[in-house]
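mind folding the following:
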Amino acid sequence: MTESSQEKTGESAKRLRICLLTGSFYPVVGGGERHAHLLCRELSRQGSEVLVLTRRRTRDLPRCEAMDGFTVIRVGPSGFPRLGKYLMLAPALWRLWRRRRQYDLIYVCGLRVLGLAGVLAQILVGKPCVLRAESRGELSGEFIWKSPEGQIKPMLRAFFSPLIAIRNRLLMRATCFLSISTPIREEFLAAGVSPAHIADIPNGFDVATFSPGAPEDRPALRQKLGLPAAILYAYSGKLNRGKGLERFLRVWERFAANHPEVHLILIGSGRGQHLSCEQALWTFVREHNLEASITFTGYVDVVQDYLHATDIFVFPSESEAQGLSVLEALACKVPVIASRIPGIMDMVTDGVNGRLVEVRDEDAWLKALADFIEKPEYFRHLAEAGYNTVQNHFSMAATSAKHLAVFWQLMPSRKEGAMQAD
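Next comes the predicted model:
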């Protein structure tokens, strides 16, 4: 399919036409990428016309393709894992201008850089622009001067703060800001966004894909995936700095030394990410002779199969806007042990539908891992409650419907009052 074959003009009175602008999209694997893919599919299923504008991260990806009922357009440059979003600003803005008759609204997922292109296009073509933060620190500027481990870099803050202030003056002209969690809303408010211009819509998950597995199928599934007949602990997500994995492996070394019956699965990769710590994790595993108790899966498209095969999910991240991987584990009725951090606490209540542990308390993590072995009935109760939580509040169908409710409010003939997600 060529890009020219996708050109369409004219207005649609009944179908909302959405252009989703994002720096990274499927087949790149990560929480944000999975969510954007599922959301586009569901928006299309619910009657919207969706156009995805993203970066062509590698040259083997097609410039234009049809996918699950919507169209994906990829712009250059390829490569440049750290600077790619900056370098795609001009091509993205040009494409937004060129295709201005093909969409009614611009939805930017990841506002730190591409928010500029979205708002400039809003000004140039007169279409509403919605900005969504994918992670904490995007609007405040902390993504520049705060490390994934939480350390502030004063020199970077002093230099970039004025530039962030200038950027934010433009971003504040966006029609609406979309918050996926309490810490993101608080960041928006602290930056000066009016509460009337904030819509609160948490991430959703695919209920058809992520659902409880049959216990009787677990042995065969483990054999198919090459997993041992052990007590399986699993993490799913990017193998990046800021996910707490370096610290967690230190805990795992102590835990596995006293529990030879356990095994850890790291589902995901850091390949192509400038924050990747995958190689460092591999090195730690080899140097500490942990190969027998840890499996690296790399990028996989069947995360749900690994969740169905596992006994318990761990998520030691140091900072999250929400944490889609936690939702997916809860949806599969897998008990969860996660960091006690904003974003996760919007989904998990300690002792009610999961366990929360202080991020840097290695002894507390060690105890929580051991508690699963010692208190299986307690964790089964938590898993049941976690499953009920996500079914009631986080389905992708409900998330998509909330998006559409907000988007329709922003259309020129209907824009009035505060943003409502429900």
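
only C-alpha atoms for contact and neighbour calcs from this point on.
OK.

run a quick neighbour tally on S179.
23 (other CA atoms under 10 Å).

make that M155, sorry
If we define neighbours as other CA under 10 Å, then M155 has 9 of them.

likewise A383?
24.

next one: it from H393, what distance?
Using CA to CA, to the nearest Å, A383 is found at 16 Å from H393.

ok, now how distant is C176 from P128?
8 Å.

of those two, who's got more company?
C176 (26 against 21).

I'd guessed that one sits against I198; true?
Yes - in this structure, C176 is within contact of I198 by CA atoms under 8 Å, at 6.0 Å.

sequence B follows; please return its structure for comparison with A:
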Amino acid sequence: MQTNDSDHLAEPGAPQAAPLIVHLIHQLGVGGMENGLINLINHMPPERYRHVIVCLKNDAPFQHRLKRAGVEVICVNKREGKDWGHYLRLFQVLKRLHPDLIHTRNLASLEGQLLAAAAGVRLRIHGEHGRDLSDLQGQNPRYKLLRKVLRPLIGHFIAVSKDLEQWLIGTIGARPARVTHIGNGVDSLQFHPRLGPPAAVGPPGFLCEDAFVIGSVGRMAPIKDHQALIQAFRLLLEEEAEGYSRLRLMIIGDGPCREPCLDLLAQAGMASLAWLPGARDDVPQLLRAMDVFVLPSLSEGSSNAILEAMATGLPVVATAVGGNLDLVQPSWTGTLVPPGAPEPLADAIADYFRIPGLAQRHGGRARRLVLSDYSLLAMADAYLAVYDALSAPPVPRSR
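I've put the predicted structure just below:
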């Protein structure tokens, strides 16, 4: 639905329209940040705020997951490299929409804060959801300078992990009162433990009767380091007596590293023991076929994939980076290992394979933790509180 400036002008005596929020992102592709944005819009009270998603690039496979009617998705068609024209197009979109609030996310959309200020958008929020492979510690001098220069334009920051919250305050110089940590939420009704034997997945004959399935879900990009998981899988096959007969590997997702991972499996003679089908729409069902969930990322914000696995009742083996430390409780709901280290990763997975009942105990606790602390409604309420606080009229000083 196309929005015109006139849509924001109420007739005399007519109810005033709800405030409009523009969510500016790089693209609405498959990813944790994008999934979190869709979940947020779907679970916010529709009468409180209206929403428009503005994408810098034209890629929106997640658009079909929007359940709320009337949410416009606009693309300014940024070309690869430095496209000066997209700044003008974005400015024109913001002037036309005349939103009450803009919410940018991550470095790719940060420059939109300057254009929003120039377009007269009074309320401005920026969210940090994770770092890129080229700047794992957030110390790139050029990017730090950009964030510090634009910091005064931002009314409030949202960090999805405690690590990012501390970095915004300590490195970027944001005032603590202007930074809020809001973790992601998960749909615990859609993602739930399996009842009975696992569903048949993979090619015919992939799963044997007593298969132990090591699984991972996520974008297959270098920062996710799925090659380390494949190396750990090879170590397990070599070390475990029943490795070749029972161990199976399932990696769900697509991206530039999928083909190299398939080549690595073929070269090691493990192709028949692994299934890498690419992106899928039946992730909840596939998670219920796993016995342990593994996230070998080199950097992470607040992982939706970990939360979905926990909601499914799976123990989680993850690298001790970023928001993973907030989600995984070692020796209680899962195990944390160093990044880029296949040997400790293999050892952690082996514990769940060798020790009877350990996966069920850790997975059950993980499910209970999700139910108590990581609901979608709690996440939406936390964002709503930030939006409301920023939108509230200033309290006049007493004389």
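
quick one: A370 of the first structure is in a helix?
Yes - under the criterion used here (DSSP: H, G, I helix; E, B strand; the rest coil), A370 of the first structure sits inside a helix.

residue in the first structure matching G155 of the second structure?
Aligned counterpart of G155 of the second structure in the first structure: T175 (TM-score structural alignment).

contact partners for its match?
Contact partners of T175 of the first structure, counting by CA atoms under 8 Å, 6 or more residues apart in numbering, are 128-130, 197, 410.

and if we set it to 6 Å?
By CA atoms under 6 Å, 6 or more residues apart in numbering, the residues touching T175 of the first structure are 128-130.

out of those residues, who's nearest L38 of the first structure?
V130 (18.3 Å; CA to CA).

can you tell me what that closest one aligns to in the second structure?
Match for V130 of the first structure (TM-score structural alignment): I125.

I267 of the first structure now?
Per TM-score structural alignment, I267 of the first structure is aligned with I252.

burial of that match, as a residue count?
21.

could you find the closest non-adjacent residue to it?
V217 (4.6 Å; CA to CA, 6 or more residues apart in numbering).

what's the counterpart of the one you found in the first structure?
For V217 of the second structure, the residue aligned by TM-score structural alignment is S236.

and what of G334 of the second structure?
With TM-score structural alignment as the criterion, G334 of the second structure matches G354.

residues contacting the counterpart of S293 of the first structure in the second structure?
In the second structure, S293 of the first structure lines up with L273, judged by TM-score structural alignment. Shown in contact with L273 of the second structure (CA under 6 Å, 6+ apart): R248.

got it, and S297 of the second structure?
S297 of the second structure touches 223-225, counting by CA under 6 Å, 6+ apart.

restricted to strands, list the residues you listed.
Counting by DSSP state E, these place none of their members in strands.

among those, which one has the most neighbours?
Most surrounded of these: other CA under 10 Å gives K224, at 22 neighbours.

which residue is the nearest non-sequential neighbour of it?
That would be S297: by CA to CA, 6+ apart, it lies 4.0 Å from K224 of the second structure.

how near is the corresponding residue of the first structure for the one you found to L245 of the first structure?
By TM-score structural alignment, S297 of the second structure lines up with S317 in the first structure. Going from S317 of the first structure to L245 of the first structure by CA to CA gives 7 Å.

average offset of the one helix or strand H23 of the second structure maps to relative to the first structure?
Per DSSP states H and E: H23 of the second structure is located in strand 20-25. With mean CA distance after the TM-score superposition for the first structure, strand 20-25 of the second structure departs from the first structure by a mean of 1.5 Å once superposed.

so for that strand, what gets flagged as buried?
Neighbour counts using 16 or more other CA atoms under 10 Å place 20-25 of strand 20-25 of the second structure among the buried residues.

go on, stretch 343-359 of the first structure?
For stretch 343-359 of the first structure, using 16+ other CA under 10 Å, the buried residues are 343-348, 350, 353-357, 359.

first-to-last residue distance for it?
13 Å.

which outside residues touch it?
Contacts of stretch 343-359 of the first structure (CA under 6 Å, 6+ apart): 181, 320-322, 336-340, 382, 385-386.

rerun that using 7 Å as the cut-off
By CA atoms under 7 Å, 6 or more residues apart in numbering, the list of residues contacting stretch 343-359 of the first structure from outside reads 181-183, 316, 318, 320-323, 335-340, 364-365, 382-383, 385-386.

weed out the non-buried ones from those.
For those, buried by 16+ other CA under 10 Å: 181-183, 316, 318, 320-323, 335-340, 365, 382-383, 385-386.

could you list which of those belong to strands?
Those of those lying in strands (DSSP E): 336-339.

for the stretch 1-150 of the first structure, which segments are assigned as helices?
Using DSSP state H, counting those that start in this stretch, the helices found in the stretch 1-150 of the first structure span residues 31-45, 84-87, 89-98, 111-125, 142-145.

could you dump those to CSV with distance to V303 of the first structure and mean neighbour count?
Shown next, in CSV, are the helices of the stretch 1-150 of the first structure (distance: least, CA to CA, whole Å; neighbours: other CA atoms under 10 Å):
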stretch, distance to V303 of the first structure, mean neighbour count
helix 31-45, 11, 21
helix 84-87, 27, 18
helix 89-98, 31, 18
helix 111-125, 27, 22
helix 142-145, 28, 18
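
for A190 of the first structure, which of those is the nearest?
helix 142-145 (12.8 Å).

so the helix or strand just after that closest one versus helix 111-125, what angle?
Using DSSP H and E, the helix or strand that follows helix 142-145 of the first structure in sequence is helix 154-171. With axes from the mean of the first three to the mean of the last three CA atoms, to 10 degrees applied, the angle from helix 154-171 of the first structure to helix 111-125 works out at 30 degrees.

buried set for helix 154-171 of the first structure?
157, 160-161, 164, 167-168, 171.

identify the farthest-apart pair in those.
The widest separation within those (CA to CA) is 19.2 Å, between R157 and L171.

give the contact list for the match of V130 of the first structure.
102-104, 154-157.

now with 8 Å?
I125 of the second structure sits in contact with 101-104, 154-158, where contact means CA under 8 Å, 6+ apart.

buried ones among those?
So, by 16+ other CA under 10 Å, the buried ones in these are 101-104, 154, 156-158.

nearest to L114 of the second structure among these?
Closest to L114 of the second structure, out of all of these and judged by CA to CA, is I154, at 9.2 Å.
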